[in-house]
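Q: just coords:
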């Protein structure tokens, strides 16, 4: 906004009083404080349909005393220093929760111990957990991709060029395209525990990976450090999980 000339009488309407609106207001008043724009030259009005500000960052308490978080309500580590600076200046005390997210790869492990079918998320960092043959195949593909120009016109090509076809086939495509869920019905003629499930497929993005562009993926999907992957491949699952617990990131 500092590159935009603000003439006297400039009027700005911000629709919605959520985090983005407050981020914009913070930036505007920072520019005023820096003398880049004059407070007298700009009029601002914020329109919010609710009785409270906050948007999806709000929490509301119902008549029974239960508090509902309207949005995700967690922050990870941001690569934007200004965002970190501002958010830390307005929140005095953080509730830190260790991130514990895992993906079900039972189709790879086929273990009777259900816990052994899960690997830490993001899956591309958990290649050392994979069965040996699949693990080596992923590593070979990643080595072949090293130094090659990344040419992609869609998300499927991006995934194949960055992570390799094996990882694309065993996780990225099925995860992003559809997830299988079993829905149980309470109908009188259906017995829970027998033929009680109706299998439905829920599309994550509602379109195939080939129909999605890849512009968003560069900053949203964690990349792979091949040397780190290879370093951890000689370790047992127990050792890998121990390392994970000591380095586990936190949500705030």
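A: Cool, the structure landed. From a predicted model like this one, the values you see are computed outputs, not experimental measurements.
Q: Please make it C-alpha for all contacts and neighbour counts, starting now.
A: Noted.
Q: Report the buried residues of stretch 21-32.
A: If you call a residue buried by 16 or more other C-alpha atoms under 10 Å, then stretch 21-32 has these buried ones: 21-22, 28, 31-32.
Q: of those residues, closest to residue 157?
A: Residue 157 lies nearest to residue 21 out of the buried residues of stretch 21-32, by C-alpha to C-alpha, at 35.4 Å.
Q: show me what contacts that closest one?
A: Residue 21 makes contact with 14-15 under the criterion C-alpha atoms under 8 Å, 6 or more residues apart in numbering.
Q: and it, how far is that from residue 143?
A: Counting by C-alpha to C-alpha, to the nearest Å, the gap between residue 21 and residue 143 amounts to 44 Å.
Q: dropping in the other structure now:
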């Protein structure tokens, strides 16, 4: 059962999408593992330019941002993020001078962690920043996602579909649950395969056609219940939950 895959948690960080902007793969992998264990999702940007691109396309709930990165450094990335959004940002850097901390905070960072760090501390700080940045009303709304006939409880990790007077609990894999959740957040928006891959699939899955396989299995389970044609495939682009017609 899905409930056994992720421990129930009342923390608003559950299922939050964290963008890890870090050029050292080992550090990124460790942070991703700790975030996953805490019930969060993650995407990885290996350089500053990619971090800007993924921030624009994925709209993460928080960014863990390294300062010293190739192509575009963390200060410039933070400036770009602040020009377009108020996404919480925690800086990760080996620079421990007070002037560097002040610079990050003045540009708009929400917190600052100096390397080497304890990954568990980074997770705790991430959860704390998310709690501070999310208004109470939004926290409550984040628990349950609804778009008829679907309802997803992010705390109990349960997905249901209401057909007439009968409510069915969907027996989904963790990846299928994540995909349905992502699509349900914006039912008419088309999500590219790359977006779904980064937001919903394990770090080891790197082929976009893997998304097609999981979507196909999700669609088959819905069809078995009588919910036909969902999710909708958009040729050459990706998927959305249902048609705009």
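A: Great, that's in hand. Please read all numbers here as calculations on a predicted model, not as lab measurements.
Q: Superpose the two chains and report the TM-score.
A: TM-score for the superposed pair, counting by TM-score structural alignment, normalised by the length of the second structure: 0.26. Supporting figures: 109 aligned residues with a C-alpha RMSD of 5.9 Å.
Q: follow-up on the earlier one: and the buried residues of stretch 21-32 of the first structure, which of them are in helices?
A: 21-22, 28, 31-32 (DSSP state H).
Q: Generate CSV for these, with distance to residue 104 of the first structure as supplementary columns.
A: Below are these laid out as CSV (distance: C-alpha to C-alpha, whole Å):
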residue, distance to residue 104 of the first structure
21, 38
22, 38
28, 45
31, 48
32, 51
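Q: Out of those, which is nearest to residue 251 of the first structure?
A: Taking C-alpha to C-alpha as the measure, residue 251 of the first structure lies nearest residue 22 of those, at 21.6 Å.
Q: now, which of the ones in helices among the buried residues of stretch 21-32 of the first structure sits nearest residue 160 of the first structure?
A: When those are compared against residue 160 of the first structure (criterion: C-alpha to C-alpha), the nearest one is residue 21, at 37.3 Å.
Q: Surely residue 68 of the first structure forms part of a helix?
A: No. The assignment for residue 68 of the first structure (DSSP: H, G, I helix; E, B strand; the rest coil) gives strand, which keeps it out of a helix.
Q: what's the burial count for it?
A: By other C-alpha atoms under 10 Å, the residues close to residue 68 of the first structure number 11.
Q: Next: residue 246 of the first structure.
A: When neighbours are defined as other C-alpha under 10 Å, residue 246 of the first structure has 8 of them.
Q: what's the distance between it and residue 161 of the first structure?
A: Residue 246 of the first structure sits 31 Å away from residue 161 of the first structure, going by C-alpha to C-alpha.
Q: and what of residue 89 of the first structure?
A: On the measure of C-alpha to C-alpha, residue 89 of the first structure and residue 161 of the first structure end up 40 Å apart.
Q: higher neighbour count, these two?
A: Neighbour totals were compared for residue 89 of the first structure and residue 161, and residue 161 leads with 21 against 9 (other C-alpha under 10 Å).
Q: List the contacts of the residue nearest to residue 119 of the second structure when sequence neighbours are not counted.
A: In space, and not counting its chain neighbours, residue 119 of the second structure is closest to residue 31: 6.1 Å by C-alpha to C-alpha, 6 or more residues apart in numbering. Taking C-alpha under 8 Å, 6+ apart, we find residue 31 of the second structure in contact with 20, 119, 122-123.
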